[in-house]
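1. sharing a sequence plus its predicted fold:
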Amino acid sequence: MQIIDLSEMPQAIETLARWHYSEWQHLYPGETQGDFEKDLRASMAVNVIPSTFVAVDKGNVIGSISLLERDMDISESWTPWLANLFVHQDYRQQGVGKQLIEYLTRFCSVNSINHLYLFTPDSRSYYQTLGWALLRHQVYKGEQVDIMVRELSAAGK
């Protein structure tokens, strides 16, 4: 498995948008799969934020992770955000998600980003094992979520 920038595999956009839309459309009721594609295309710009990375195995996309300026419409001081962590069901429980997170944290450290935020409705313990700390619980778009932060070292650990 390798992890590459989405700009190196733009043909993955349609697949990723379909996966992301299926997984998270309930949080974005006014958006279409096309809107998800548009957001992914925007993450292929030369800017650090937004960025999307793709896990690829034998030429097939198997997962993704994004770095976004915002993933929730709350505190503007909380930025940037880990978002779009998704692993295809056939590759789950094999460490792909952890590798994507590690890749993104190294990318952030190299780009002088000292902390990351995320929200999750059901994976708090998973993220805590990877060094994330709980900031608070809150209802977001009708769903109880945990908002978490991870402080990053210069080495990306």
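-> Received the coordinates, thanks.

2. rest of the way, CA atoms for contacts and neighbours
-> OK.

3. how about the helices of this structure, start to end?
-> For the chain, helices defined by DSSP state H occupy the ranges 13-24, 33-42, 96-110, 124-129.

4. would you mind finding the most buried of those?
-> Relative to the other members of the helices of the chain, helix 96-110 carries the highest mean neighbour count by mean count of other Cα atoms under 10 Å, namely a mean of 19.

5. please state the offset of it from the chain centre?
-> For helix 96-110, the gap between its own C-alpha mean and the chain's C-alpha mean amounts to 10 Å (Cα atoms, centre = their mean, to the nearest Å).

6. distance to Leu116 added to the helices of the chain, as JSON lines?
-> Below are those laid out as JSON lines (distance: least, Cα to Cα, whole Å):
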{"stretch": "helix 13-24", "distance to Leu116": "20"}
{"stretch": "helix 33-42", "distance to Leu116": "19"}
{"stretch": "helix 96-110", "distance to Leu116": "8"}
{"stretch": "helix 124-129", "distance to Leu116": "12"}
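
7. dropping in the other structure now:
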Amino acid sequence: MPRMDWLAHQMKHCDAMAQRLYQQFSYEYAGQSLEQWQREFAAGQLDGSWKALIVTDDDQWLGGAALAQDDLASRPDLGPWLACVLVAPEARGQGLAARLIEGICNDARDSGVKTLYLHTHDQSDYYAKRGWEVLERFEAWGKEQWLMSRAL
């Protein structure tokens, strides 16, 4: 049965999750090596700058999402961010992404956050159905992006 936990409690999955993110969102990591990103992501579990929630089943990583303090360099005025939402292809269609997103939102709300932000290039409809509002559209990494927010 899939279970959620903070990556900080399951650090054996950290490098693998960082690698999956690096591959899935490669356009965001141009100029940064996989090893650099893995170190940054691991450090972020300790200092809270990339606080990730993961789903595992029988100790196999199925997906994750993060509460990031800074996820869009061009918008340092905004944050924190829902970031790094990714579910393994073999685990999709089970509602895991929605559970991870709500887990991050609940943790942020419990920490006193009033508004959470995200950016996406291909999932704006998915997020809109879950209470996120489009703030603006912009281009980054050669792709059209949607900047969205959700009141907590």
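-> Everything's here; your move. What you see is a predicted model; the values in this text were computed from it and never measured.

8. hang on, the earlier thing: ok, which of the helices of the first structure comes nearest Asn84 of the first structure?
-> For these, distance to Asn84 of the first structure was read as Cα to Cα. The smallest value, 7.0 Å, belongs to helix 13-24.

9. quick one: that closest one to the second structure mean distance?
-> Helix 13-24 of the first structure differs from its equivalent in the second structure by a mean of 1.1 Å after superposition (mean Cα distance after the TM-score superposition for the first structure).

10. so what touches that helix?
-> Taking Cα atoms under 8 Å, 6 or more residues apart in numbering as the criterion, the residues outside helix 13-24 of the first structure that touch it are Leu6, Thr32, Gln33, Gly34, Phe36, Glu37, Leu40, Arg41, Gly63, Ser64, Asn84, Phe86.

11. in stretch 83-92 of the first structure, what's buried?
-> Residues of stretch 83-92 of the first structure classed as buried under the neighbour-count rule (16 or more other Cα atoms under 10 Å) are Ala83, Asn84, Leu85, Phe86, Val87.

12. if we ignore the residues flanking it in sequence, what's nearest the alignment partner in the second structure of the last one?
-> Using TM-score structural alignment as the criterion, Val87 of the first structure maps onto Val87 of the second structure. Nearest non-adjacent residue to Val87 of the second structure, counting by Cα to Cα, 6 or more residues apart in numbering: Gly63, 4.0 Å away.

13. now for the residue lying farthest from the centre of the first structure: which residues touch it?
-> With Cα atoms, centre = their mean as the measure, the first structure has its most outlying C-alpha, relative to the mean C-alpha position, at Lys58: 22.0 Å. Going by Cα under 8 Å, 6+ apart, Lys58 of the first structure touches Met1.

14. same thing with Asp122 of the first structure?
-> Taking Cα under 8 Å, 6+ apart as the definition of contact, the neighbours of Asp122 of the first structure are Val145, Asp146.

15. what is the burial count for the nearest residue to Asp57 of the second structure once chain neighbours are set aside?
-> Spatial nearest neighbour of Asp57 of the second structure, chain neighbours left out: Pro2 (4.5 Å); criterion: Cα to Cα, 6+ apart. Pro2 of the second structure: 14 surrounding residues under other Cα atoms under 10 Å.

16. do Ser75 of the first structure as well
-> Applying other Cα under 10 Å, we find 8 residues neighbouring Ser75 of the first structure.

17. how much space between it and Leu85 of the first structure?
-> Going from Ser75 of the first structure to Leu85 of the first structure by Cα to Cα, to the nearest Å gives 21 Å.

18. same question for Tyr140 of the first structure.
-> Between Tyr140 of the first structure and Leu85 of the first structure the distance is 18 Å, computed by Cα to Cα.

19. cool, and Glu8 of the first structure?
-> From Glu8 of the first structure over to Leu85 of the first structure the distance is 18 Å, taken as Cα to Cα.
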